[in-house]
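*Asks:* Pasting the sequence and the predicted coordinates here, then a few questions.
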Amino acid sequence: MLNISFNSVNRHVDRDCLPSLRRVENRRSGNVLLRLLTIFSILFLISLFLPWTQHIRATGQVTALQPNQRPQMVQTIIGGQILEWYVREGDLVEEGDTILRLAETKDAYFDTSLLDRTRSQVMAKEMSLQSYQSKIDALANQMEALRESGRLRTEQARNKLQQARLKVASDSMDLEATRLNTEVARNQYERMEELYEQGLKSLTDLENRRVTFQQAQAKLISAENRLLASRNDVINAQVELNAIQAKLRDDLAKASSERYTALSGRFEAEAGVAKLENEFSNYERRTDLYILRAPQSGYITEILAAGIGENLSAGEQVVTIVPANYQLAVEIFVRPIDLPLLNPGQQVNIQFDGWPSIVFSGWPNTSYGTYSGTVVAIDRAINAGGEYRVMVAPDDSEEAWPEALRIGSGASALVLLKDVPLWYEMWRKINGFPADLYVPAATTAPAAPPKIKVPK
């Protein structure tokens, strides 16, 4: 009671009969409040020096770590008409299992014996190629025979030419001998004629010397004729040799031309064989593509084209397959201002949609329902939303991620940074300063790039 009025009621109130009033008046509320304020102030001051973990908040979704483990669309390579389905949504298929069977829709492939007829064309073209090769071999043998025959005939003509030259030499020597004999016979005739005029020789002796001289002249003319005939034989032998060589060159040129024609035909036949074999391989491969098979083991999640008899175009998406075995990861998206604070190997606390959790941002060790991850990759280019994508893989040293987790589930992440006092974090937030640059110890030394084994 304040007792500020002159009309006090204290003398009219019997406090012995009012124990509640007596307890209220005896209560020291001010002292208790002062003690509580003091205790809370001390606790607040102490809490300012508690450690606080700086962090970056980001959202994302669950995906697969390896690109071949993510959901994929199975497409048709060729166009066709659906004949029969072998799977339904939710089925587990192994690699190579049949998904559906197609029928041909192009009239160019309607022939049921297309492969056999194409193979027959290939065989016929190969026989044509063999014929060209046989002709080429025969022409090569013919050219070799022509060269051998020409060599022998040329040698024979050269021998004949040499014989003619030797005969010219022999006839030249005979001509010189005959010319000497004729000169001697003339001298003898002239001396005999002088002696006859002097009366020392008879007419008979003179006539004998005349006859001898005339015979010598006849022999000289005959020797000159033989020399001219021998020289003519040399010229004929030379002409014959040149004719043989010219004919040989002409025959070789003709055979070579025919051989090159056969080679051209063989090359065209080879091109035809290659083209037909290519067509045959394409037809054979197209026949295999009528069956659409699973590219890998997984679950059929969505069938996009379901009707029997429905026509599909080349490259059209048919079903979606989620791989049966995959390694989960989380892709989160961070702002460009936070990108310099991220490094591979950095620890991340993840909260998955559908899993209850209690998160204390500054004290990750006290959070409940969160899972640990590690930054494994950071995109080098910004996406259309103005953010950078960061891949986070499970941390093998911490608790495993839930088995029921599915690709596409939402996730929110806290990328843990440096540990600072709470007062420093409050001062940073008030002033709008960015978080401190933090590099994990695991990333101080760059890891060696993984070795990739290239198949032969």
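*Replies:* Noted; the coordinates are in hand.
*Asks:* can we go C-alpha only for contacts and neighbour counts from here?
*Replies:* Fine.
*Asks:* what about the residue lying closest to residue 135 once chain neighbours are set aside, neighbour count?
*Replies:* Take residue 135 and drop its neighbours on the chain: the residue closest to it by CA to CA, 6 or more residues apart in numbering is residue 262, 6.7 Å away. When counting by other CA atoms under 10 Å, one arrives at 21 neighbours for residue 262.
*Asks:* here's the one I want to compare it with:
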Amino acid sequence: MLNISRSPLHGKVDLSEYTHSQVVFHRKHFMTIDRFLIVFGIILLIILFLPWTQIVSGNGQVTTLTPDQRPQTIQSPIPGRIEKWYVKEGEFVNKGDTILHISEIKNEYFDPQLVERTGQQIEAKSMSVKSYEEKVKALNNQIEALVTERRLKLNMASNKLIQARLKVQSDSIDFEAAKTNIEIAKRRYDRIESLEGEGLYSLRDLEENKLKLQETEAKLISQENKLLSSINEVINAEIEINRVQAEYTDKISKAQSDLYTAQSGQFDTSAQVTKLENERTNYEMRNDMYFIRAPQSGIINKAIRGGIGETFKEGERLVGIMPDGYDMAVETFVEPIDLPLMYIGAKVRIQFDGWPAIVFSGWPNVSYGTYGGKIVAIENFISDNGKYRVLISPDPEAETWPSDVRVGSGAFTMALLEDVPIWFELWRKLNGFPPNYYKPENLTKLDSK
């Protein structure tokens, strides 16, 4: 039948007598096939010029639009032991509801009256602070009294110094007068002595003048002694001033030293009071942490640590909660080569896991079971899977997302790009070229501004 042998069968046997050969080799049959192929080719040519929307696909999962609406775990900031559970898995709790009660496992916090005993220590230290305050006041009064007494003593010593200096001046004047008197007495004695030799004065007159001369010399010596005594009094007054200054400086310095010691003790005790108050506040807050409460309203997903009497460390996850009232979003991941094609506000079609969809890639308008979204955030740093994360929110202009979709379910996304002919898309796929890079007109104008 294929006529590939060197002895063709149709050259020896007449095939036209057979019914099947008449059907196969009939002229009209070829005409039908030719017409079919021509129509199919025309239809295929028309299809090649139909518009096709380029897409960037990605796989992701359903999440929430804001971080505080995403599923979270509740931890305990302190280590402890589980004593009692107040909720069950799947139960709805309001913000502030108690989830479980824990007890202490550290021996320094075992005392049930730890807060009260710390308060008593604070009261005792506060009384010590008051005692130091009174001591500081007494020392300040003592210092003021010493300063006043020093001022009065110095005034008294200064007055004595002035008096001594005035007395020195008076004695020095008397001393000069005594010097003058002794000179006068000497001249008189010499004159009488010479006249007595001539017989003009008697010996008695000479002896009287000699006696007066000796009395005048005695007065000169006495006046000189008074002057020296007055000078000594001046020196003594100056020494007294220095002594008073040094004495009261020493007393005031000692009182100030006691004052600084008392103030140091006061400040140290005040610091201890502050430290104890801080510890008491920490103890009160720690006692409040024995009750693990819901940070926000939601549903208890899973008790990660169960049982009674089980111990755990600080920061360890205890229970998972799904917040109530969240705004759904989809996080998807795109290849680095497709990242320049992503922009805020781009339209995206989404297919959720568990929701059957008939998807015509490139014809989003005729796809069934997909939902619209738009890009609201693009991560600038590559993720651990080697792709870039893109966050998608519901498109208010498109259909509403299913209310039964749960956070964490998978999603397949298709970002809608430029409309091109089908032949161009086939040519791009065969050559391995990326989709066309472009920006919408309104976004381009915004960048230029």
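*Replies:* Received, thanks. A quick note: this is a predicted structure, and the numbers were derived from the prediction, not measured.
*Asks:* quick one: residue 226 of the second structure is in a helix?
*Replies:* Yes. Looking at residue 226 of the second structure with DSSP: H, G, I helix; E, B strand; the rest coil, it is inside a helix.
*Asks:* Spit out the contact partners of it.
*Replies:* By CA atoms under 8 Å, 6 or more residues apart in numbering, the contact set of residue 226 of the second structure is residue 171.
*Asks:* Now with 6 Å, please.
*Replies:* Taking CA atoms under 6 Å, 6 or more residues apart in numbering as the contact definition, residue 226 of the second structure lies against nothing.
*Asks:* Next: residue 317 of the first structure.
*Replies:* With contacts defined as CA under 6 Å, 6+ apart, residue 317 of the first structure is in contact with 74-75.
*Asks:* Then residue 162 of the first structure?
*Replies:* By CA under 6 Å, 6+ apart, the contact list for residue 162 of the first structure is empty.
*Asks:* where's the host helix or strand of it relative to the chain centroid, distance-wise?
*Replies:* Assigned by DSSP states H and E, residue 162 of the first structure belongs to helix 114-198. Centroid separation for helix 114-198 of the first structure versus its chain: 63 Å, with CA atoms, centre = their mean, to the nearest Å.
*Asks:* Equivalent analysis for stretch 322-335 of the second structure, please.
*Replies:* Counting by CA atoms, centre = their mean, stretch 322-335 of the second structure is centred 30 Å from the centre of its parent chain.
*Asks:* end to end, how far does that stretch reach?
*Replies:* End-to-end span of stretch 322-335 of the second structure (CA to CA, to the nearest Å): 31 Å.
*Asks:* For that stretch, grab the matching residue range in the first structure.
*Replies:* Per the alignment by TM-score structural alignment, stretch 322-335 of the second structure matches residues 322-335 in the first structure.
*Asks:* you'd agree the residue nearest to residue 135 of the first structure is in a helix?
*Replies:* Yes. Using three-state DSSP, the assignment for residue 262 of the first structure is a helix.
*Asks:* what residue of the second structure matches up with it?
*Replies:* By TM-score structural alignment, residue 262 of the first structure lines up with residue 262 in the second structure.
*Asks:* Now do that match against residue 57 of the second structure, distance only.
*Replies:* Look at residue 262 of the second structure and residue 57 of the second structure: by CA to CA, they are 78 Å apart.
*Asks:* now the strands: where do they sit in the stretch 301-449 of the second structure?
*Replies:* Here the stretch 301-449 of the second structure has its strands, by DSSP state E, counting those that start in this stretch, at 311-312, 317-323, 328-334, 347-352, 371-378, 388-394, 410-421.
*Asks:* so how much does the fourth one differ from the first structure once superposed?
*Replies:* So that's strand 347-352 of the second structure. Mean deviation of strand 347-352 of the second structure relative to the first structure after superposition (mean CA distance after the TM-score superposition for the first structure): 0.6 Å.
*Asks:* Show me the contact partners of that strand.
*Replies:* Residues contacting strand 347-352 of the second structure (CA under 6 Å, 6+ apart): 370-374, 411-416.
*Asks:* Now for those: which two are most distant?
*Replies:* For these, the farthest-apart pair by CA to CA is 411 and 416; their separation is 15.8 Å.
*Asks:* who's more crowded, those two?
*Replies:* For residue 411 of the second structure versus residue 416, neighbours defined as other CA under 10 Å are more numerous around residue 416 (22 against 19).
*Asks:* give the contact list for that one.
*Replies:* Applying CA under 6 Å, 6+ apart, the residues near residue 416 of the second structure are 55, 347-348.
*Asks:* still on that earlier bit, read off where the helix holding residue 162 of the first structure ends up in the second structure.
*Replies:* Aligned by TM-score structural alignment, helix 114-198 of the first structure falls on residues 114-198 of the second structure.
*Asks:* if I look at residue 327 of the first structure, how far off is residue 71 of the first structure?
*Replies:* For residue 327 of the first structure relative to residue 71 of the first structure (CA to CA), the value is 12 Å.
*Asks:* between those two, which one's more packed in?
*Replies:* More crowded of residue 327 of the first structure and residue 71, by other CA under 10 Å: residue 71, with 20 against 12.
*Asks:* What sits closest to that one if chain neighbours are left out?
*Replies:* Counting by CA to CA, 6+ apart, residue 322 is the residue found nearest to residue 71 of the first structure once chain neighbours are left out, at 4.4 Å.
*Asks:* What of residue 436 of the second structure?
*Replies:* Distances taken as CA to CA, 6+ apart put residue 418 closest to residue 436 of the second structure, at 6.9 Å, once the chain neighbours are dropped.
*Asks:* residues in contact with the equivalent of that neighbour over in the first structure?
*Replies:* When the first structure is aligned by TM-score structural alignment, residue 418 of the second structure is paired with residue 418. Listed by CA under 6 Å, 6+ apart, the contact partners of residue 418 of the first structure are 53-54, 438.
*Asks:* swap in residue 298 of the first structure?
*Replies:* Residue 298 of the first structure sits next to 92-93, 321-324 when contact means CA under 6 Å, 6+ apart.
*Asks:* Can you tell me which of the residues you listed has the most neighbours?
*Replies:* Ranked by neighbours (other CA under 10 Å), the contacts of residue 298 of the first structure are led by residue 321, which has 26 neighbours.
*Asks:* nearest residue to that one other than its sequence neighbours?
*Replies:* Ranked by CA to CA, 6+ apart and with sequence neighbours excluded, the top spatial neighbour of residue 321 of the first structure is residue 300, at 4.9 Å.
*Asks:* Then the one you found would be within a helix, right?
*Replies:* No. With three-state DSSP as the criterion, residue 300 of the first structure is strand rather than part of a helix.
*Asks:* can you pull the contacts of it?
*Replies:* Residues near residue 300 of the first structure by CA under 6 Å, 6+ apart: 89-91, 321.
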